[in-house]
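Q: Let's see this in three dimensions:
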Amino acid sequence: MKRKTIAAGVAVLTAAVLAASPVSSLAVTSHPSEDAASHSVRYQHIVEIMMENTSYSSIIGNAAAPHLNALANRYGLATNYYGVTHPSEPNYVANIGGDYYGIQDDNQFYCTPAMATSDPMCAGTTVDHTVNRPNLADQLTAANKTWKGYFQSLPPSPATLVTSGPAANGPYTFKYPSNSNALYASKHNPFLNFRNTQGALDNMVPDTQLASDLAHRTLPNYSLVVPDQCHDMHGTGPCSDTTGLISAGDSYVNDMVKTIMASQTWRQGNNAIVITWDEDDYSDSGQPGTGCCGSTVGGGHVVTIVITNQKHPRHIIDNTGYNHYSLLKTMEHAFGLGYLAHAGDSSVPAMTRLFRTNKH
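A: Next comes the predicted model:
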């Protein structure tokens, strides 16, 4: 969560820099059919809304979040769900990659250990922040399925793109519109951390495009919706009051859910909306019991709500121990894909109950 000053050293984007590695080299640790706990339902669309830095107890029962509590009381609520580590960036990476690959900071996605002393945005970097491993988007592409990241306050992309240093622009911007008012932050865009997807600019769009895609029935199979830091409960610049942030995030989620559920796309096939948080508020950082699924220390206890488009909504309270790897495993199975990295661990349960349907 530390703010860093931007250093010199500009790298102009070229096809060579962002050339994707062959998707055919995807490595999976197991296939969905090998997991007896997995459900058999396939999904056409899953929209994941990723919120920020708020503990479970700060949301459930909080009068400042009436819409989130209403959704939790009407649909599926995972009461024992955890982030996998701190801070934000590694949780976003883990969420689509099945591992955070040693990343333990919010440094720029291009940072390497060699840059730790030359670029202030890379201070303390111990591992490469661009990962040459597959993620969920790669899997979907290889399976002829689609994906997109919808980012609120996404910086516009100029004709000449720069991927690092003080002139980084477009989605590669460290913080936008400024370091002190960082509505958009690249640390919340995990597609930048993976070599295969960091150049997929057509798949990183403003969140306002979601309504248009719904209207034109072009919603991708997987959508990652990331509000800006005044609406994801994180806070920046002019928005720092905790109660105000929770209220703003609650309203954002409510508007987004309403937009999705009002669409024709939502009513056809099997579809789901997942609302989750990257990590908690650090109140229990480093303490045992802040993780699950084989980990004693994780990213803290957070709310996760699952809404499916069933004819008759089921209110489910699920106290199984889950984390971001569980969600990835479940989404991979829902799309008929194999499991990446820790999503394939036997200690990581699929979120079967919350995604099971009773549609007729």
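Q: can we go C-alpha only for contacts and neighbour counts from here?
A: Noted.
Q: quick one, strands of the stretch 201-350 of the chain?
A: 204-206, 222-226, 271-277, 301-308, 316-318, 322-323 (DSSP state E, counting those that start in this stretch).
Q: Deepest-packed of those, please.
A: strand 322-323 (a mean of 29; mean count of other Cα atoms under 10 Å).
Q: what comes into contact with that strand?
A: 78, 80-84, 291-293, 348-351 (Cα atoms under 8 Å, 6 or more residues apart in numbering).
Q: and F109, how many residues sit next to it?
A: 28 (other Cα atoms under 10 Å).
Q: burial of Q264, as a residue count?
A: Neighbours of Q264 (other Cα under 10 Å): 12.
Q: Closest one of the contacts of strand 322-323 to M51?
A: The shortest approach to M51 among these belongs to G83, at 11.6 Å (Cα to Cα).
Q: I have a second one here; can you model it like the first so I can compare?
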Amino acid sequence: MRSRFLALAVAALMSIGGVVAAGGSRQSAAAATGPCGTLTTAPTYTHVIWVWMENHSYSDIIGNSQAPYINSLASECGLATNYHNVSHPSLPNYVGAVSGLAVSSLSQFDTDCGPSKRCSTSAASIFGQGESWKAYEESMPSNCDKSNSGNYAVRHNPPPYFTSLSGCSTFDVPYTQLATDLSAGTLPAFSFVTPNVIDDMHNGTIADGDTWLAHDLPTILNSAEYQSGTTAVFLTWDEGSSGSSGESCAANTGDQSCHVATIVISPSTAAGSTSATLFNHYSLLGTAEQLLGLPALGQASSYPTLTSAFNL
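A: Sure, this is the predicted structure:
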């Protein structure tokens, strides 16, 4: 009788979806069935990949039946439930996220302008910090293209805006190069992936973006680079919907246009992990820098990273 009681008790404990850790983080107790949770101890990560979507708030995405793949990732991996963009419109977020520049230093980008003497910065960025980098830009006609073309929007491609960055003409490449690099085992330490304006949900629908991710993310997640256990992938949105130009969003918890979904995909992130800690794009920068052994740029040192909350 006592043995049966113990067995029932253990079964009941295993049925609990997860536990809440300090700081509002929740680590799932469920066995891994997707790309996350295959490792219990965080490895030394050698590759970080960012995938950026567009112009939808957290509530537009999480729980939306038009985004089944995204929501499956949120449940199979890690979800930051209190994550924020840093400003509006798009370009200040792209530039701020890779440089750590404060919102007060991003005003020249508030019109989503193309790269020019006025619309650029000499600031350092994560692209120039580490061992290697590439930006993979869907529908970009040629390397480091500084003009809009078809479904390619240069405002979603940050490297051309950094005047002190060398190598844009070599390492800012059309998206098709990503599959080649994954196959050849030449993925750089830091990768920035931008779908075109249909596939990133800017001009397309949420369903368009979800379909693109369902088709293209498995190329990364099934690659030898990811399967080796040393690649972390972060899926985020540049900004929420219907924001005001120049708005300070990094710690703004009262405006839904400042609240976006961010999903952490890594072998050491437990399936179903969530964190209500206030994170933002500066946190994302600091996380990438921490994982790759780089010093924090600008505002990245002012906000918590996602490493502890998601076992990175």
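Q: Just give the TM-score of the two.
A: Here the superposed chains carry a TM-score of 0.79, computed using TM-score structural alignment, normalised by the length of structure 2; 268 aligned residues with a Cα RMSD of 2.5 Å.
Q: coming back round to it: figure out which of the strands of the stretch 201-350 of structure 1 is closest to G244 of structure 1.
A: Of the strands of the stretch 201-350 of structure 1, nearest to G244 of structure 1 by Cα to Cα is strand 271-277, at 17.2 Å.
Q: Onto which residues of structure 2 does that closest one map?
A: Aligned using TM-score structural alignment, strand 271-277 of structure 1 spans residues 231-237 in structure 2.
Q: Quick one: average offset of that stretch versus structure 1, please.
A: Once fitted to structure 1, stretch 231-237 of structure 2 is off its aligned match by 0.6 Å on average (mean Cα distance after the TM-score superposition for structure 1).
Q: how distant is that stretch from the center of its chain?
A: 3 Å (Cα atoms, centre = their mean, to the nearest Å).
Q: give the contact list for the alignment partner in structure 1 of V51 of structure 2.
A: When structure 1 is aligned by TM-score structural alignment, the residue opposite V51 of structure 2 is I49. By Cα under 8 Å, 6+ apart, the residues touching I49 of structure 1 are L224, V225, V226, P227, V253, I273, V274, I275, T276.
Q: Residue in structure 2 paired with the second one?
A: To tie it back to what came earlier, the one meant is V225 of structure 1. In structure 2, the residue matched to V225 of structure 1 (TM-score structural alignment) is V193.
Q: Report how far apart the opening and closing residues of stretch 194-203 of structure 2 are.
A: 14 Å (Cα to Cα, to the nearest Å).
Q: Quick check: buried residues in it?
A: Applying a neighbour-count criterion of 16 or more other Cα atoms under 10 Å, one finds T194, P195, N196, V197, I198, D199, D200, M201, H202 buried in stretch 194-203 of structure 2.
Q: OK, contacts around the fourth one?
A: Read that as V197 of structure 2. V197 of structure 2 is in contact with N151, Y152, A153, N203, G204, counting by Cα under 8 Å, 6+ apart.
Q: And the residues you listed, which of them are buried?
A: Neighbour counting by 16+ other Cα under 10 Å classes Y152, A153 among the contacts of V197 of structure 2 as buried.
Q: How about T304 of structure 1, nearest residue that isn't a chain neighbour?
A: Closest residue to T304 of structure 1 apart from its sequence neighbours, by Cα to Cα, 6 or more residues apart in numbering: T276 at 4.4 Å.
Q: Please disregard the earlier target; I meant T79 of structure 1.
A: N319 (5.0 Å).
Q: ok, of the contacts of V197 of structure 2, which one's closest to T111 of structure 2?
A: Nearest to T111 of structure 2 among the contacts of V197 of structure 2, with distances taken as Cα to Cα, is A153, at 13.5 Å.
Q: and I62 of structure 2, what pairs with it in structure 1?
A: Match for I62 of structure 2 (TM-score structural alignment): I60.
Q: What residues does its match make contact with?
A: L68, N69, V303.
Q: Reformat the residues you listed as a markdown table; add distance to F335 of structure 1.
A: Shown next, in a markdown table, are the contacts of I60 of structure 1 (distance: Cα to Cα, whole Å):
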| residue | distance to F335 of structure 1 |
| --- | --- |
| L68 | 26 |
| N69 | 28 |
| V303 | 24 |
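Q: How about the secondary structure of G61 of structure 1?
A: coil (DSSP: H, G, I helix; E, B strand; the rest coil).
Q: That one against A70, yeah?
A: No - look at G61 of structure 1 against A70 with Cα atoms under 8 Å: they stay out of range, at 9.9 Å.
Q: Give me the nearest residue to G321 of structure 1, chain neighbours excluded.
A: Of all residues not flanking G321 of structure 1 in the chain, N80 sits nearest, at 5.0 Å (Cα to Cα, 6+ apart).
Q: Is that neighbour located within a helix, as I assumed?
A: No - counting by three-state DSSP, N80 of structure 1 is located in no helix; its state is strand.
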